[in-house]
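Chemist: Next comes the sequence, and after it the predicted model I'd like to discuss.
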Amino acid sequence: MKQLFVATALTVMLATSAMAEPAAAPDAALADPVAEARARELFVDIRCVVCQHESIADSPAAIAADMRKLVREQIVNGKTDVEIRQDLVRRYGDYVLFTPPFRWGTLILWLGPLALVLGAGLVFWTRSRRRKEITAPLDPREEAELAEWIRSAGKSDKQDI
């Protein structure tokens, strides 16, 4: 019984140590320093599809590591930067690029902020151009009533003290 327990424990330890052993690192740098520099420049322009606010160069997400590996593989295969970007856009959509291309599908991304600023400016401009409502001055009777009200309010404040 004791031998069975020891054998099971050793099997479990060996299995867990084998699982903990990392596979080939996806972030292994390219041997050619020029190609690696080119890959790193591309990493900065490509958005992580999980983090969304980070480039794949800065993202710790597993998919970012996969995307870095993909970019490096395509550089080794002789693809140009444009071809690599097009492949990523085909896989993940225009959102994967920090600077999406200017076309009908991305028009709102490029012109939306400008339209919002112009619309807000138009609203402020039209509100400032409205006619100000001029208040008519008080007639003598109304002035006398106001003066009486102020005097009576002043007396009641003095009585409260």
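Modeler: The structure has been received and is ready for your questions. Quantities reported herein were computed from a predicted structural model and do not represent experimental measurements.

Chemist: Going by C-alpha atoms from here, please, whenever you check contacts or count neighbours.
Modeler: Fine.

Chemist: Any idea which residue is closest to the centre of the protein?
Modeler: In the chain, the C-alpha nearest the mean C-alpha coordinate belongs to H53, at 4.3 Å (C-alpha atoms, centre = their mean).

Chemist: How far away from the center of its chain is the helix or strand hosting A18?
Modeler: Secondary structure assignment for A18, by DSSP states H and E: helix 2-20. Here helix 2-20 is found 46 Å from its chain centre; the criterion is C-alpha atoms, centre = their mean, to the nearest Å.

Chemist: quick revisit: name the SS class of the residue nearest to the centre of the chain, please.
Modeler: coil (DSSP: H, G, I helix; E, B strand; the rest coil).

Chemist: Show the contacting residues for it.
Modeler: Each residue near H53 by C-alpha atoms under 8 Å, 6 or more residues apart in numbering is listed here: R47.

Chemist: Structure two is appended below for comparative analysis:
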Amino acid sequence: MSWRLALAALALLGATAASADSNRPPAPYAYKQLADPAKEAEATELMTELRCLVCQGQSIHDSDAEMAGDMRHLVRTRIEAGESPDQVRTFLIDRYGSWVSYQPRLDRQTFVLWLAPLVLLLAGGFLVLRRMKRRR
């Protein structure tokens, strides 16, 4: 009976891993560059500033994840349609949140992110000065 349970568990494990990748082809502009070199340069620069939602540590330019390919397609399609990189970035931030950008804008949600280094630097300076006064 235990070998049947182990076989069923193995089958479920294999089915889960196999269903992680989709069978659909990649988006047309996921791996194909734009014909206009200037627009492709804009798209490439923007793609290096956007975080892959699957990999989390890579930009969509560097990631091989299917989601990153879809996002590359979206960036190239919108740039080719005449949108500026800032408009495309704003669209993606509105859609996925500030986390998608390696350069998040200053707003209520990211205020602490921008303020924390300054506060930590001031606190460290204060502690160093206080310790130096004690030694004198």
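Modeler: On my side now, so go ahead. These numbers were taken from a predicted model, which means no experiment stands behind them.

Chemist: quick one on the thing from earlier: helix or strand next in line after the helix holding A18 of structure 1, which one?
Modeler: Helices and strands here follow DSSP H and E; after helix 2-20 of structure 1, the next one along the chain is helix 33-45.

Chemist: Which strands or helices does that following helix pack on?
Modeler: Packing partners of helix 33-45 of structure 1 (3 or more C-alpha pairs under 8 Å, 6 or more residues apart in numbering; DSSP states H and E): helix 62-76.

Chemist: what range in structure 2 matches the helix or strand that comes right after the helix it packs on?
Modeler: Per DSSP H and E, the first helix or strand lying C-terminal to helix 62-76 of structure 1 is helix 81-92. On structure 2, the counterpart of helix 81-92 of structure 1 by TM-score structural alignment is residues 85-96.

Chemist: still on that earlier bit, which residues touch the helix holding A18 of structure 1?
Modeler: Contacts of helix 2-20 of structure 1 (C-alpha under 8 Å, 6+ apart): none.

Chemist: list the buried ones in that helix?
Modeler: Using 16 or more other C-alpha atoms under 10 Å as the test for burial, helix 2-20 of structure 1 gives no buried residues.

Chemist: and what of stretch 62-79 of structure 1?
Modeler: The neighbour-count check on stretch 62-79 of structure 1 (16+ other C-alpha under 10 Å) flags A64, A65, M67, R68, K69, V71, R72, Q74, I75 as buried.

Chemist: What lines up with the residue nearest to the centre of structure 1 in structure 2?
Modeler: By TM-score structural alignment, H53 of structure 1 lines up with G57.

Chemist: next one: F124 of structure 1
Modeler: Using TM-score structural alignment as the criterion, F124 of structure 1 maps onto V128 of structure 2.

Chemist: how far apart are the helix or strand hosting its match and its match in structure 1?
Modeler: In this assignment (DSSP H and E), V128 of structure 2 forms part of helix 111-135. Following the fit onto structure 1, the mean deviation recorded for helix 111-135 of structure 2 is 2.0 Å by mean C-alpha distance after the TM-score superposition for structure 1.

Chemist: Stretch 29-45 of structure 1: which residues count as buried?
Modeler: Residues A29, L30, E36, A39, R40, L42, F43, V44, D45 are the ones in stretch 29-45 of structure 1 that count as buried (16+ other C-alpha under 10 Å).
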